[in-house]
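Q: after the sequence you'll find the predicted model.
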Amino acid sequence: MKSIQLEQFDIAHLKLREIPTPTVGENEVLVKTTAVCLEFHDLIVVENRIPFGIPLPHIPVSEGVGIVESVGHKVTRWKKGDRVIIPFISRWEAGKNTPYNDQLRTGFSLPGLLAEYSVQPENTLVRTPDNLTDEEAAPLSVGGLTVWTCLVEQANIRAGQTILVQGSGGVSLFALQIAKMFGLKVIATTGSKEKEQKLKDLGADEVINYNAFPEWSTEVKRLNGGIGVDVTLDVAGTDTIEQSILSVKQHGFVGLIGLMTGTKLTIDLVPLITNYVRLQAYSVGNAQELNDFVKAIEKNNIKPVVDSVFPLENVQDAFYRFKSGKAFGKVVVAFER
């Protein structure tokens, strides 16, 4: 089968190679990959920004969808031709995550999805939403699910609240779409004049250009009647955490879901403690939560925002597009059907 092998660390060393097609066990499913989506941690792996000790060669990318090609003889949930979302943490079926579940992560301890086929467990595959193409559904299992669980399960968002959405990457756009689905007022930030209107077209009630307002928490409060927002998701880490904390109201929620500008945080505890701010780190979710997310997408006809789609042979271009920071929405790699 065709696969993309990372033979040395760096985007330039992603190479198209032929490798054997894997075989399924009795409770496993062989999935033919149709589309994958790039996440920031995929770039971290490819460029070895954080050394995870991944041996090379390695098949990267952790998020995608496909079609069932064959099943093990004990599999009852799936049949050939079913459209499925491939799990990131393949053992996490329900409940809280555990160290046992966490041992197996697609694109890290397991081979990633830049390959024509992968073997998946029967019990954590989730059906692809009927209203989405494979390219639109590719970002659901990591980017989309992280936002869904953080906002719905952790922050417990509800109509009438206000959320601050930071930036215009695919994860932040999921936050905007889910927030509007639940009836929240949305204040969004961007550093691009061009993207300001795109955010408004997607449903943002107010947009702040953080180049014009470097201490954007003050502008957030001005646009929200002088008080902070109920919720924000910090996607950048080091450079934004201080403003994120200052942007929320008393008893506000700051979800820590990204580290684009760094992993080390310097936090002033005074506004954190005096305003009873909740900091909650979170990533992805379980198969049960992903299934709930799929139902919400179908019921509300949510369409994830796709910036661009690249063929497998142009995977390096896809990574360079993602790394540029110019994308509005998700960068997807599609396989030949």
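A: Noted; the coordinates are in hand.
Q: make it CA atoms for all contacts and neighbour counts henceforth
A: Fine.
Q: could you measure from the nearest residue to Glu122 once chain neighbours are set aside over to Ile19?
A: Once flanking residues are discounted, Glu122 sits nearest to Glu28: 5.4 Å by C-alpha to C-alpha, 6 or more residues apart in numbering. Counting by C-alpha to C-alpha, to the nearest Å, the gap from Glu28 to Ile19 is 20 Å.
Q: ok, and here's another one to check against it:
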Amino acid sequence: MEVIALQSPGGLDRLRVEDRADPGQPGPGEIRVALHGSSLNYHDLGIVLGKMPSADGRVPLADGAGVVEAVGQGVTEFATGDLVVSCFFPEWQDGTPTIGDFSGTPGDGIDGFAQAAVVRPATAFTHAPKGFDAVEAAAITTAGLTAWRALVVDGKLKAGDTVLLLGTGGVSIWALQIAKAMGATVIITSSSGDKLERARSMGADFTVNYREQQDWGRAVRDWTGGRGVDHIVEVGGPGTLAQSIEAVRVGGHISLIGVLTGASGEVPTAALMGRQARLQGLIVGSRREQQDFVRALDMGTIRPVIDRRFALDQLADAFRFQMNGEHFGKVGIEW
């Protein structure tokens, strides 16, 4: 069976096509899935570049979707022919967070989905949303569920709330779609005028070019009449957090879900205290939250934005495209 494996110490030139043994038939409680789609995340990029070291020969990609080929004894949730999608934390089934590392995350602590087929516990997957293809379904595993948890599960988003999104990557565009579907007002930032125009065409109510307006936190606050925003999906980290705190309302919610500007830095604690805002770090979500998200997507009002699709044997090229930062929404892998 053909797989894409990453050789230590990492790097795009260290991705290799290998022939490995077929995973065989599922045992009790397991399913065999023929994989057909994935999507790229910055977590995947960090693994492949060696910035987040993993085992030599690791199969990358945290997102995976495909068709059930066989079910093991005792499996009743899935049947042959079902389109299913993977879970980022397969061991976190429900309840409050219980996992603080990536030891069980596909593509990191265990082999991911850059391969033809897998045999895994049935609880490592959920049904895919109705009408989605494999690439669209795979886009919910990491980016989609992160946006859902930030806004709906933990943020308790309601109609009339105001949401600030940073950039136009996978999480932010998912959040834009979720927020608009729920009747919220959305503000989004980017350094690209073309991307901001596209965001406006998708319903964004106010846009800010952060290169042209470096004090974008103040611009956002001014646009809200001085009140500030209810929710912020903060993907930048230390380089953007001060501006996010400037933009949030008193008692608002900041979901810290990314560190694109660095892994550590100063937090303006006095400003955060003055806002009395909730600054919450979060990583994706549980299987139960993914099932709830899928039920919402089954309503048919949201489809993920896939900027471009690459074949599995073009995986290195797909990562290069991701690194250029030209994409809007998700970068898909299809085979």
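A: Structure's in. What do you need? What you are looking at is a predicted structure, and each value in this text was computed from that prediction instead of being measured.
Q: what's the average distance of the strand or helix carrying Gln291 of the second structure to the first structure?
A: According to DSSP states H and E, Gln291 of the second structure maps onto helix 287-297. Following the fit onto the first structure, the mean deviation recorded for helix 287-297 of the second structure is 1.1 Å by mean C-alpha distance after the TM-score superposition for the first structure.
Q: tell me which helix or strand comes right after that helix.
A: Immediately after helix 287-297 of the second structure, counting by DSSP H and E, sits strand 306-311.
Q: show me what that next one is packed up against.
A: For strand 306-311 of the second structure, the elements it packs on are strand 330-334, judged by 3 or more C-alpha pairs under 8 Å, 6 or more residues apart in numbering; DSSP states H and E.
Q: buried residues in the strand it packs on?
A: 330-334 (16 or more other C-alpha atoms under 10 Å).
Q: then stretch 36-54 of the second structure?
A: Of all the residues in stretch 36-54 of the second structure, those buried under the rule 16+ other C-alpha under 10 Å are 36-45, 47-50, 53-54.
Q: in helices only, show me the residues you listed.
A: Using DSSP state H, 42-45, 47-48 are the members of these that sit in helices.
Q: list just the nearest of the residues you listed to Asp108 of the second structure.
A: Each of those was scored against Asp108 of the second structure by C-alpha to C-alpha, and Ile47 proved nearest at 6.8 Å.
Q: report the contact partners of the closest one.
A: Shown in contact with Ile47 of the second structure (C-alpha atoms under 8 Å, 6 or more residues apart in numbering): 10, 53-54, 60, 107-108.
Q: circling back: from the buried residues of stretch 36-54 of the second structure, which is closest to Ala184 of the second structure?
A: Distance to Ala184 of the second structure, by C-alpha to C-alpha, is smallest for Asn41 among the buried residues of stretch 36-54 of the second structure, at 25.8 Å.
Q: pretty sure the closest one sits against Thr142.
A: Yes. Counting by C-alpha atoms under 8 Å, Asn41 of the second structure touches Thr142, with 7.4 Å between them.
Q: ok, which stretches of the stretch 201-337 of the first structure are strands?
A: Remark: strands assigned in the stretch 201-337 of the first structure by DSSP state E, counting those that start in this stretch are 206-209, 229-234, 248-256, 278-281, 306-311, 330-334.
Q: do the same with the stretch 1-150 of the first structure
A: Using DSSP E, counting those that start in this stretch, strands in the stretch 1-150 of the first structure cover 2-6, 14-18, 28-37, 63-71, 83-86, 117-121, 126-127.
Q: adding distance to Lys249 of the first structure, write the ones you listed out as CSV.
A: Below are the strands of the stretch 1-150 of the first structure laid out as CSV (distance: least, C-alpha to C-alpha, whole Å):
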stretch, distance to Lys249 of the first structure
strand 2-6, 45
strand 14-18, 45
strand 28-37, 34
strand 63-71, 34
strand 83-86, 37
strand 117-121, 43
strand 126-127, 37
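Q: quick one: closest of the ones you listed to Leu199 of the first structure.
A: Closest to Leu199 of the first structure of these, according to C-alpha to C-alpha: strand 28-37, at 21.0 Å.
Q: between strand 117-121 and that closest one, find me the angle.
A: 120 degrees (axes from the mean of the first three to the mean of the last three C-alpha atoms, to 10 degrees).
Q: what about strand 28-37 of the first structure, how far off from the second structure?
A: Mean deviation for strand 28-37 of the first structure: 0.7 Å (mean C-alpha distance after the TM-score superposition for the first structure).
Q: what does that strand correspond to over in the second structure?
A: Counting by TM-score structural alignment, strand 28-37 of the first structure lines up with residues 30-39 of the second structure.
Q: off-centre distance for that stretch?
A: From the chain centre to the centre of stretch 30-39 of the second structure is a distance of 18 Å (C-alpha atoms, centre = their mean, to the nearest Å).
Q: distance of the most centrally placed residue in the first structure from His13 of the first structure?
A: Residue closest to the average C-alpha location in the first structure (C-alpha atoms, centre = their mean): Gly143, at 1.1 Å. Applying C-alpha to C-alpha, the value for Gly143 of the first structure to His13 of the first structure is 25 Å.
Q: so which of the buried residues of strand 330-334 of the second structure comes closest to Ala296 of the second structure?
A: Closest approach to Ala296 of the second structure among those (C-alpha to C-alpha): Lys330, at 19.6 Å.
Q: surely that closest one meets Ser39?
A: Yes. Lys330 of the second structure lies in contact with Ser39 (C-alpha under 8 Å); the separation is 6.6 Å.
Q: shared neighbours, those two?
A: Residues touching both Lys330 of the second structure and Ser39 (C-alpha under 8 Å, 6+ apart): Ala139.
Q: now do the same contact list for the residue lying closest to Val315 of the first structure once chain neighbours are set aside.
A: Nearest non-adjacent residue to Val315 of the first structure, counting by C-alpha to C-alpha, 6+ apart: Val333, 6.8 Å away. Residues in contact with Val333 of the first structure (C-alpha under 8 Å, 6+ apart) are 35-38, 135, 309-312, 315, 318.
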